[in-house]
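Chemist: sharing a sequence plus its predicted fold:
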Amino acid sequence: MLPSLSLYSYIQKLRFVSRVRRFLCSRSSRKRFRLPSDPSDIPRPKVREIEQSIIRKYDQAVLQRTVKSLHFGDGDEKERAAKEIERFIKESAKVRKLIVDLGVIPALVAMADSDPLAVRALIQLANHTYLNKTLMVEEGILTKLPNNPQFTKMDSSSHEFPELLLSLSCLANTQLFLASTEPVISYLLTILNNSESNPKTKMFCLATLFNISTVLENAETLISNGVVPTLLRFSSIKEFSEKALPTLANLAVTSKGKQALESNSTFPEILIEILTWEEKPNCQELSVYIIMILAHQSWAQRERLAKSSVIVPALLGLALLGSPLAQKRALKLLQWFKEERQAKVGVHSGPQIAGIVEVGSGFSEKEIEKGKRMMRSLVKQSLYKNMEIITRRANGGECLSPRIRRTLVCSTSSKSLPF
């Protein structure tokens, strides 16, 4: 019995030793030969490279499938493809050139009149790329989209296409854009005159009109489409004034634009009212600039402006409290209105004077002298009164009072001049 027991224990020991050896061998082999599939055994740069390679292959496959759907898919597939293209461009600017090389711009332009997703993709493609904008214009986006009535309805609640037009309007001085300017202007005015259009859409339209107005060849087209009354209306709204006034200033330097402004009965009241907007210094500068253009070498327009009893007080306030540029322009206008609007002004310093009383006009020298003394007295009284009101405004005590503001605007007649 004893030998058998010792043999059994010996066998058990051998089994234990063999298990330990197998365990140690397996552990050492794992240290020497790790499986490459274990991510912890691969260096981090290598992991990133593998991941990026997988992502690139996946993105390329998705991009190829997206472009294929855009060219050959049905309506729903094309919409999804346009959305995917917008996402690709937002995530990586490097994809933009590849997508353009695959011919997506003609396909997106063909969809743009009925699919706002296509317009969004075109906006992303047009950003910071002159070539892509040129390709879109060559594909006829300017002549096709504005004439579609669906866009008028769509842009009442969205701003995709006006935003795209604003991006494309940097080509306003090119022959491609000039050939299609009239339908674009008509479309923009339709949106601006639509009461349902949102403010952001109107901002895009006004900014696009400004870019178009920077090219003098477009002035006649803008005026013939009736842009001046629309711009005057938006100039009187503080929210849009800074966008509308620069376009008016560009048009005012042309003969057609000056005639269109002069023939409008509301322009003096609107421009003079803007002179009192203390919180809008840029608008004040542009308004007084337009008034200077209209009054320069035009006795009829200076007479028309002088009939408004508020222009001199408004110019006085601007000359004292406005920005340096506005002050300079206001003082120049006040010089043009001095001495009963009959002072002789040089060719390069202001308007030419007409209508001077001739000898033998029926007034004796005594009557003329008496009238001059009376006028000087009225001018002094008006000047003292205006200076007192403006000084109170400058001191801040009563500058916000509506009564003071009305008094400043209405206190003087057209002949109560400061000089």
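Modeler: Perfect, I can see it now.
Chemist: could you use CA atoms for every contact and neighbour count after this?
Modeler: Noted.
Chemist: my guess is Ser287 contacts Leu245, does it?
Modeler: Yes: when contacts are counted by CA atoms under 8 Å, Ser287 is listed as touching Leu245 (7.2 Å).
Chemist: identify each buried residue in stretch 126-146, please.
Modeler: Taking 16 or more other CA atoms under 10 Å as the basis for neighbour counts, the residues of stretch 126-146 that come out buried are 126, 132-134, 136-137, 139-146.
Chemist: mind listing what Ile185 touches?
Modeler: Ile185 makes contacts with Leu209, Leu222, Asn225, as judged by CA atoms under 8 Å, 6 or more residues apart in numbering.
Chemist: just the buried residues out of the residues you listed, in ChimeraX syntax.
Modeler: The command below creates a ChimeraX selection of those among the contacts of Ile185 that count as buried (16+ other CA under 10 Å):
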select :209,222
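Chemist: in the stretch 51-200 of the chain, which spans are helices?
Modeler: Under the criterion DSSP state H, counting those that start in this stretch, helices of the stretch 51-200 of the chain are mapped to 75-91, 95-101, 104-111, 116-126, 130-138, 141-144, 149-154, 160-168, 175-178, 181-192, 199-213.
Chemist: and the gap between Ile141 and Leu122?
Modeler: The spacing between Ile141 and Leu122, counted by CA to CA, to the nearest Å, is 10 Å.
Chemist: got a list of what the closest residue in space to Asn211 that isn't next to it in sequence touches?
Modeler: Among residues not flanking Asn211 along the chain, Ser169 sits closest, at 6.1 Å (CA to CA, 6 or more residues apart in numbering). For Ser169, the residues meeting the contact criterion (CA under 8 Å, 6+ apart) are Phe177, Thr208, Asn211, Ile212.
Chemist: residue contacts, the third one?
Modeler: Looking back up the chat, that one is Asn211. For Asn211, counting by CA under 8 Å, 6+ apart, the contacting residues are Ser169, Cys170, Ala172.
Chemist: my read is that Met203 contacts Lys243, right?
Modeler: Yes: if you go by CA under 8 Å, Met203 and Lys243 touch, sitting 7.2 Å apart.
Chemist: okay, now the one to match up with it:
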Amino acid sequence: MLEELKQVVKRLQYDDVVGGAKDVRRLAKEDSGARCTLALLGAIPPLVAVLDSGDLDLRINGLYALLNLCIGNDTNKAAIVKAGAVHKMLDLIKCDEVDGEPNPDVCAAVIANFLGLTALDSNKPIIGSSGAINFLVKFLVKMFKNSVKGEVNSQVIQDCLRALYNLSLLPSNVLPMIEIDEFVPFLMATLGDMEVSDRILSILSNVVSTPEGRKAVSGVHDSFQILVDVLNWSDSPACQEQATYILMVMAHKSYRDRVVMIESGVTSSLLELTLLGSTLAQKRASRILEILSVDKGKQVSETFVGSLGANVSAPLCGSVDSRSLRSTDPTKDPDDDNMISDESKAVKNLVQQSLHSNMRRIAKRANLPQDFVPSEHFRSLTSMSTSKSLPF
């Protein structure tokens, strides 16, 4: 076997480049040992070099030979990128255009390579800064536009989405993604296509890990309504879990986003998830409800305090207790503190009653007993937590 591999690399380097590339492609496809040995014998540099060839068939065989060499082999993935393959692959896209359109076979091979190469963490920043993100996004959007005409390769679309997901795992790659104006709106608009929604939500989960990404998502028209709709996909628990993660991160980070979520009717969908969702979706939905209920309580309390007039104001510094307020403000009615306390209790009761009412409605939908009473777990959703951690 070793002698055969030596002969393959020799042909690749000297007298029969086409035959050598085809043999590497064939031998490396199923044999992990052959991948290691071929790379050690020096197969990678000549394969990268053939990407500059004027022979289209040779270039495609070279691309798939490189792809097979990097299957499950991180050393080869790093070596291929180090040899300059990424920029050569991007150049191939441009040079193989026909009437302004890239060759679909070349694109499919390049995207498959990007998928394999981006699985290695050390390759992510190199590929992310090479221009590959722009190519992947533009190609993906175009593929979906062509799908209306029936011209679509579902495998290439999946490879493209998975490569973008790999790249989005590195926060520094998120910015060049969202700087492409059509990217985030495209992702949001494509949610609902069940063949790709899981992948799209995975990418969005990484996008919202950055402030710029969260701003881009919240800036899309009806973005929260779209995500709330995903919460109702009872036949797709994985999508529900990812949608709750996205909403949880955004609710945790932005008061304005929390307001828009409430206006989008997220509460009832979250309550339903706390009863009928997967364990992970239940935990995340509970966390979001906890965050939203704190805001709701604050809003009502602030409205009430504001109605008391100028006699109630924020301290200039430090903390002031009720006794000092009474001693320094002779015009203040001593019953005001009791009123605020009563109002706080009233707010908590209103929120709790709303939760109970919604959960009874959901219980009825789920064919649970009519005397169903929410457990202490659900009552705790109305508690005022100051935690800012995202444990899930």
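Modeler: It's in. Everything numeric in this text was worked out from a predicted model, so none of it was measured.
Chemist: how alike are these chains, TM-score-wise?
Modeler: After superposition, the two chains reach a TM-score (TM-score structural alignment, normalised by the length of structure 2) of 0.69; 324 aligned residues with a CA RMSD of 3.9 Å.
Chemist: before we move on, back to that, the helices of the stretch 51-200 of structure 1 into CSV, with extra columns for distance to Leu316 of structure 1?
Modeler: Rendered in CSV, the data for these read as follows (distance: least, CA to CA, whole Å):
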stretch, distance to Leu316 of structure 1
helix 75-91, 52
helix 95-101, 55
helix 104-111, 54
helix 116-126, 47
helix 130-138, 47
helix 141-144, 47
helix 149-154, 45
helix 160-168, 38
helix 175-178, 43
helix 181-192, 34
helix 199-213, 30
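Chemist: on that earlier part again, what do Ile141 and Leu122 of structure 1 both touch?
Modeler: In terms of CA under 8 Å, 6+ apart, Ile141 of structure 1 and Leu122 are both contacted by the residues Val109.
Chemist: what segments of the stretch 151-300 of structure 2 are helices?
Modeler: In the stretch 151-300 of structure 2, the helices defined using DSSP H, counting those that start in this stretch lie at 154-168, 171-178, 183-190, 197-207, 211-218, 223-231, 237-253, 255-263, 266-276, 279-306.
Chemist: quick check: angle from the first one to helix 104-117?
Modeler: Right, the one you point to is helix 154-168 of structure 2. Using axes from the mean of the first three to the mean of the last three CA atoms, to 10 degrees, one finds that helix 154-168 of structure 2 and helix 104-117 are set 40 degrees apart in direction.
Chemist: whereabouts in structure 1 does helix 154-168 of structure 2 align?
Modeler: Residues 199-213 of structure 1 are matched to helix 154-168 of structure 2 when aligned by TM-score structural alignment.
Chemist: now the residue mapped onto Met188 of structure 2 from structure 1: how far from Glu358 of structure 1?
Modeler: Counting by TM-score structural alignment, Met188 of structure 2 lines up with Leu232 in structure 1. When distances are taken as CA to CA, Leu232 of structure 1 and Glu358 of structure 1 turn out to be 39 Å apart.
Chemist: with adjacent residues omitted, what lies nearest to Thr214 of structure 1?
Modeler: Skipping the residues right next to it in sequence, Thr214 of structure 1 comes nearest to Asn250 by CA to CA, 6+ apart, at 6.5 Å.
Chemist: residue in structure 2 paired with that neighbour?
Modeler: Asn250 of structure 1 maps onto Asn206 in structure 2 when the alignment is built from TM-score structural alignment.
Chemist: with His128 of structure 1 instead?
Modeler: Taking TM-score structural alignment as the alignment basis, one finds that His128 of structure 1 is matched in structure 2 by Gly72.
Chemist: what sits against Lys6 of structure 2?
Modeler: Contacts of Lys6 of structure 2 were listed using CA under 8 Å, 6+ apart, and they are Leu38, Leu41.
Chemist: try it again with 10 Å
Modeler: Leu12, Thr37, Leu38, Leu41, Gly42, Ala43 (CA atoms under 10 Å, 6 or more residues apart in numbering).
Chemist: quick check: the farthest pair among those residues?
Modeler: Comparing all pairs in the contacts of Lys6 of structure 2 by CA to CA, the longest separation belongs to Leu12 and Thr37, at 14.4 Å.
Chemist: of the two, which one has the most company?
Modeler: Comparing Leu12 of structure 2 with Thr37 by other CA atoms under 10 Å, the one with more neighbours is Leu12, at 25 against 15.
Chemist: that one contacts Leu41, doesn't it?
Modeler: No: proximity of Leu12 of structure 2 to Leu41 does not meet the contact threshold set by CA atoms under 10 Å, at 11.0 Å.
Chemist: right, and Ile93 of structure 2 touches Glu101 too?
Modeler: Yes: between Ile93 of structure 2 and Glu101 a contact is recorded at 9.2 Å, counting by CA under 10 Å.
Chemist: comparing these two, which residue is more hemmed in?
Modeler: Comparing Ile93 of structure 2 with Glu101 by other CA under 10 Å, the one with more neighbours is Ile93, at 17 against 10.
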